[in-house]
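Undergrad: Can you look at this prediction? I've put the sequence above it.
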Amino acid sequence: MRNRSLSIRSLRLLAAAMAVLFVALGVTWPTVAEADQAHLVVLATSDLHGHIYPIDYFTNKADDGGLAQIYTYVKQVRSDNRNVLLVDNGDVLEGGNSVLPYHYMFDSGAPNPMIKVMNLMGYDSMSLGNHEFNYGLKTLGKAVSEARFPVISANIVRESGESFILPYTIKDFGEFKVGVLGITTPKVPTWEKPENIEGLVFMSPLETALKYVPQMRAQGADVVIIVGHTGWERKPKDSGKLDAWGSPDNWVDTGQAEENWALRLADNVPGLDAIVAGHDHLAVPMVAKMGDIVTTDVIITQPGQWGDYVSRIDMTLERGADGRWHVAERSSTVVPMAGVQPAPEVVDAAKYYHDQTVEFFKSPVAQATGDMPGGPPARFYDNALVEMINEAQLWATGADISIAALFTDTSKIDKGPMTMQDVYGLYVYPNTLYTIKINGKQLREAIEASANYFNTYTGQTDLASLVNTSMRGYNYDIYQGVEYTIDISKPLGQRVRELKFKGEDVRPDQEFVVALNNYRAGGGGGYTMFRNAQLLSESTTEVREIMVDYLRVVGKFGPESVDNNWRLLPAVVEDMARKH
């Protein structure tokens, strides 16, 4: 008894001494409540498109966004939080205004710059986007092999039915596990060259999620998140304003239900906690249960494009009586990277790629004989920028007709020396050139489809009110080789008032050879009349490289090259645009 009493007394003294020591050191014992509660932070990027440095390579000016700024924020969050998950939502491996064009053209044997930096940053996963396939499966495979994090997509399978790549990943934080399911928009076959996705099948995102989420739960995932490169079936009319996403009012159908699945995934997948959306480049702080938009507890966020925002999801987890964790509270927001200092580690890691890119974009191409303005007004009249693309495509193919679009609202070329910077700023995507055979009926249908870009004219004096914002600018085509007028005071489908080829009216059965990019030839943008057209030729050379070759041959290009082969009616609309 005496020995036992001494033992107990000794233990009590030791416990008291340890308690004093822990208090002195600022250490506290967790309470029962604290032990049964945990906090998770998910940080997500999407549609980075090769952006590392906060710079616009097309203007040589500072421009917020990119991995260098993001890593500074990530380090701060990690220092303040124990459980942080860093994920990306795809469209990482392609980008015109980035270090990637030089890398793929001249230095493709070196480590992919985006993967190199993401490895440094400690990403936990990356979902595949549609642009990951632009350079083919070999290039994608090299990037995946270099990644020190899982690259995932559950709804891409081989023709045999086996997974193309890992469908999901589960990260063990010790206390709990988080499952991340990768989803890719199933519309990739519509846009991508067949050889770049040979042997692959793109399945329904909803059916895929219904299959895998229960598996992830069964494997111990306490939290399940879809990081899906897919966007919105509906969105607020003012979707460019962050606060518009917090109200169920004034939502409109996007007409893109085949490619965008975020809302259906949120409402129809049991066991799902949150979604990181992507693909359509929107910044969305949080869409949660409201009206008929989302009817479950799943929250959706989206981090914009080019690293201008990071989506942040905060979750409070509580342990239930069964010992399993569940999400008690959840919220999300988007954090702007504007003004954030670039992380020196990333700046150093990407310096070689950056320096080579700057020199590449300085390379001279031709002489611009005058200013060539762009922006939305340039879609209202025949302009030199699209004329340049179309003339290059006709020069390269000898086609009867060429089709091209202004991809961005910011492209312009000033009078003076024209450089690679100007060409790549105008033609930002790595599309290749096809020729197809179509008839006059299909040609008229295609021009009518382009005319949907304009709202019906009823006397408006504001140019912006004439733009149909549900149609992306890069899906409005301008044609060279035919003469035509579009009357936007007429109803949709009845706007092409004149259509001639070499001065003669186009007959419905008349056949034409048409030059256009691979995206449009596959029916991208809703141009289904091209999808089954006879394919005559396809180039492996990018359109922008063809433009460079053409411009170096002709030596100069400018406003005098415009032939005004098409125009908008009423004439007051074009006049208004030219004065804009």
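TA: Perfect, I can see it now.
Undergrad: Please make it C-alpha for all contacts and neighbour counts, starting now.
TA: Will do.
Undergrad: Grab the nearest non-local neighbour of residue 273.
TA: Closest residue to residue 273 apart from its sequence neighbours, by Cα to Cα, 6 or more residues apart in numbering: residue 298 at 5.0 Å.
Undergrad: show me the contacts for the one you found.
TA: 266, 267, 272, 273, 274, 275, 288, 289 (Cα atoms under 8 Å, 6 or more residues apart in numbering).
Undergrad: Comparison target below:
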Amino acid sequence: MPIHRLSRRELLLATAAGALVAFVPAVAAAAEPTVRLRLMATTDLHVNVYPYDYYRDKADDTVGLAKTAALIAAARDEARNAILFDNGDLIQGSPLGDYIAYEKGLDGGNKHPIVAAMNGLGYLCGTLGNHEFNYGLDFLGKALSGAEFPAVCANVLKPDGTPLIEPTRVFDAKVIDADGNEHVLRIGVIGFVPPQIVQWDKDNLEGKATTIDIVDAAGKYLPALRQQSDVVVALCHSGIAGGERAGGEENAALFLSRVPGIDAIFTGHQHLVFPGKDFAGIDGADIDKGTLNGVPTVMPGFWGSHLGVIDLDLVKQGEGWKVSGFKVEARPIYERTPDKKIVSRVDAVPAVLASVKADHEATLDYVRRPVGETSAAISSYWALVADDPSVQIVSQAQLWYGAAQAKAAGLPDLPILSAAAPFKCGGRSGPDYYTFVPKGPIAIKNVADIYLYPNTIRIVKITGEQLREWLERSAGIFNRIDPTKIDEQPLIDTSFPSYNYDVVDGVTYRIDVTQDKRYDNDGKVIAEDAHRIVDLAYRGKPVEPTQEFLVVTNNYRAGGGGHFPGADGSTVVFQGPDSNRDVIVRYIVETKTINPSADGNWSIARLPDNVNLTFPNSPNATLDTVPAGVKVEKVGDAGDGFAKYRLTVA
């Protein structure tokens, strides 16, 4: 395994002098040298450099590497020995990323803006995230080629079985001990990505790359890495999930922590924060200390919202070093006051802003281009409680495109449906994370606000039984409601991601939330006798179990994303060359003036009037956008900046 020797510049960055933070009991009396090593990491930056929301076209103090950079500088000033990593999902996820991928390109030596910004911050190493593959391997290679730091990933392989990129790396880092003496630590780094990328990005990876289980990859490479390293760091672009390991998990960090030889884990992918309440109740996860099965672990949010910090106390033992203590924290760039205001904790670093200024300004021009008109406002404020225009416009475009493509491809003459989900519905991303497009001109930024991801079109062929189960899986977003209770009952399971709440247009149905969930959040049947989907019909007639349909969806869902019945990759009958977002743009250009009003094809089944259903929503939600068929009223504060609403089903 090659040993990478740090350059003088890297050594200076890794050993920036400053006040030493006391995070464990003093061990100065120990006979052996002691070193306090600070490990820092960002994760899930998704091309958020400026503190700016391109979808709303306004400044946003909750995001941006330019602000995280201030935390990085402060953390370095506090510690003698500090090293910085990144945990993946860099090059996709904001309109700035789309502008580079679809408009500017990376030919001619152009550096990707997120890479240009990171180059100035002294990263030692990074890993790949699942969204690194969204634009193809060629684009990924060009983006990585501009980085002044390497990336590692142990569980993505070329067709011949060799690693796509280096699986591990060992760095020599000069450190200063408690007595001021110099030592060289061997820092071993290994990286991982969810193995599901071969499904989610099948078009880009089929015949070009395969994946293996995260834990299996760790078992393969860690023994040798441990022998060559004093400290081993795992960059795990995978989240934290409990239960028993079955293999192939998307969120495998907890299982990875059981593999011997790892001193610290940086995790991500879920856009959550660890240590913290997001992971309460998971056996093996200490949400106060920040450990997984005793291994120091941090998940530092997303979009630059936090900096992950793991401080290790190391004691020299013979020829090696042993961890004798640690402290873990996720440091935020902002805080939310009790009156729901955002208060920035740091200022953006001017040098980081300057590194991407030209691309930022070009992106603003890109997203402001008008493509048509909308005859009504489009919002996602009510998308989880009623049929909604932000989902309706996606389905209108998908049905328009799907009908033409199905005919041209000679697909069976079957009913064509559309499956689409609301992407921006608050949740973990906060009370401002909703789509709102006013009546009038509609621009590319508005389309990107409606459809966030660069998914591509798929058409699957499924049966009526699979369709019903697809909808049952979706209906897991609702809590079970007791129709006999008059006390307040929360309707929405806020742990359920809204992007897994598929609405299927082209059929009509109701959702009986008095029934138990049939599926859990991982797509496993947990109540075989529960059936929430009622009155499922196509053109007024009940859907038969053996009846066949074509469903227009995206590559993520069709390839197994979210674990939906009827969508595991085997039912795909058409793979479109176009992205779902481009299809929406073309539909608007073709139609000129769109009418996104929802048609009310689904609803929550009627409940007694005295049932008190509540749900969190944006405090900015406008009542004049409430769809027909439901009645809502604001009734108080839902916490974390959200307002609480009461729902009455008409």
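TA: Received it, and whenever you're ready, just let me know what you need. Here the structure is a predicted model, which means the values were calculated and not measured.
Undergrad: And the TM-score between them?
TA: Overlay of the two chains. TM-score (TM-score structural alignment, normalised by the length of the first structure): 0.85; 527 aligned residues with a Cα RMSD of 2.7 Å.
Undergrad: what about the aligned residue in the second structure for the residue nearest to residue 273 of the first structure, distance to residue 642 of the second structure?
TA: Matched by TM-score structural alignment, residue 298 of the first structure corresponds to residue 295 in the second structure. In this view, residue 295 of the second structure and residue 642 of the second structure are 34 Å apart by Cα to Cα, to the nearest Å.
Undergrad: just residue 436 of the second structure next, same as before
TA: 16 Å.
Undergrad: same question, residue 49 of the second structure
TA: 26 Å.
Undergrad: quick one: which of those two has more around it?
TA: residue 49 (30 against 21; other Cα atoms under 10 Å).
Undergrad: show me the contacts for the corresponding residue of the second structure for residue 307 of the first structure.
TA: Mapped onto the second structure by TM-score structural alignment, residue 307 of the first structure lines up with residue 304. Applying Cα under 8 Å, 6+ apart to residue 304 of the second structure gives the contacts 42-45, 48-49, 62-65, 67-68, 333.
Undergrad: Now tabulate these in a markdown table and tack on distance to residue 606 of the second structure and secondary structure.
TA: Listed next are the contacts of residue 304 of the second structure as a markdown table, based on distance: Cα to Cα, whole Å; DSSP: H, G, I helix; E, B strand; the rest coil:
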| residue | distance to residue 606 of the second structure | secondary structure |
| --- | --- | --- |
| 42 | 46 | strand |
| 43 | 43 | coil |
| 44 | 41 | coil |
| 45 | 43 | coil |
| 48 | 43 | coil |
| 49 | 46 | coil |
| 62 | 39 | coil |
| 63 | 41 | coil |
| 64 | 44 | coil |
| 65 | 47 | helix |
| 67 | 48 | helix |
| 68 | 48 | helix |
| 333 | 44 | coil |
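Undergrad: ok, the residues you listed vs residue 384 of the second structure, which is closest?
TA: residue 62 (24.4 Å; Cα to Cα).
Undergrad: how about residue 218 of the second structure, what's its partner in the first structure?
TA: Using TM-score structural alignment, the partner of residue 218 of the second structure in the first structure is residue 209.
Undergrad: Correct me if wrong: its match contacts residue 269.
TA: Yes. With contact defined as Cα atoms under 8 Å, residue 209 of the first structure and residue 269 form a contacting pair (6.7 Å).
Undergrad: Please say which of the two ends up with more neighbours.
TA: For the pair residue 209 of the first structure and residue 269, the greater number of neighbours falls to residue 209 (24 against 20), based on other Cα under 10 Å.
Undergrad: Okay, and that one sits in which element?
TA: helix 205-218 (DSSP states H and E).
Undergrad: ok, and for that helix, which residues are buried?
TA: Neighbour-count burial for helix 205-218 of the first structure flags 205, 206, 208, 209, 210, 212, 213, 214, 216, 217 (criterion: 16 or more other Cα atoms under 10 Å).
Undergrad: which residues sit in contact with the closest residue to the second one other than its chain neighbours?
TA: Leaving aside its sequence neighbours, residue 206 of the first structure sits nearest to residue 265 (Cα to Cα, 6+ apart; 5.9 Å). The neighbourhood of residue 265 of the first structure, defined by Cα under 8 Å, 6+ apart, consists of 205, 206, 209.
Undergrad: Roughly how far does residue 265 of the first structure sit from residue 215 of the first structure?
TA: In terms of Cα to Cα, residue 265 of the first structure sits 16 Å off from residue 215 of the first structure.
Undergrad: Also residue 198 of the first structure?
TA: If you go by Cα to Cα, the gap between residue 198 of the first structure and residue 215 of the first structure works out to 28 Å.
Undergrad: whereabouts in the second structure does the next helix or strand after the helix holding residue 209 of the first structure align?
TA: The C-terminal neighbour of helix 205-218 of the first structure among helices and strands, as given by DSSP H and E, is strand 223-229. With TM-score structural alignment applied, strand 223-229 of the first structure matches the range 231-237 in the second structure.
Undergrad: Same question for stretch 436-452 of the first structure.
TA: Against the second structure, stretch 436-452 of the first structure falls on residues 460-476 (TM-score structural alignment).
Undergrad: what does that stretch rub up against?
TA: With Cα under 8 Å, 6+ apart, stretch 460-476 of the second structure has contacts from 493, 496, 500-504, 511, 517-521, 523, 531-533, 536, 543-553, 558, 564-567, 571-574.
Undergrad: ok, 6 Å please
TA: 501-502, 517, 519, 543-551, 564-566, 571-573 (Cα atoms under 6 Å, 6 or more residues apart in numbering).
Undergrad: Quick one, which of these are buried?
TA: Counted by 16+ other Cα under 10 Å, the contacts of stretch 460-476 of the second structure give 501-502, 517, 519, 543, 548-551, 564-566, 571-573 as buried.
Undergrad: Farthest-apart pair in the residues you listed, please.
TA: Spatial extent of those (Cα to Cα) is set by the pair 517 and 573 at 29.9 Å.
Undergrad: could you pull out the helices for the stretch 251-400 of the second structure?
TA: 253-256, 350-355, 357-367, 389-408 (DSSP state H, counting those that start in this stretch).
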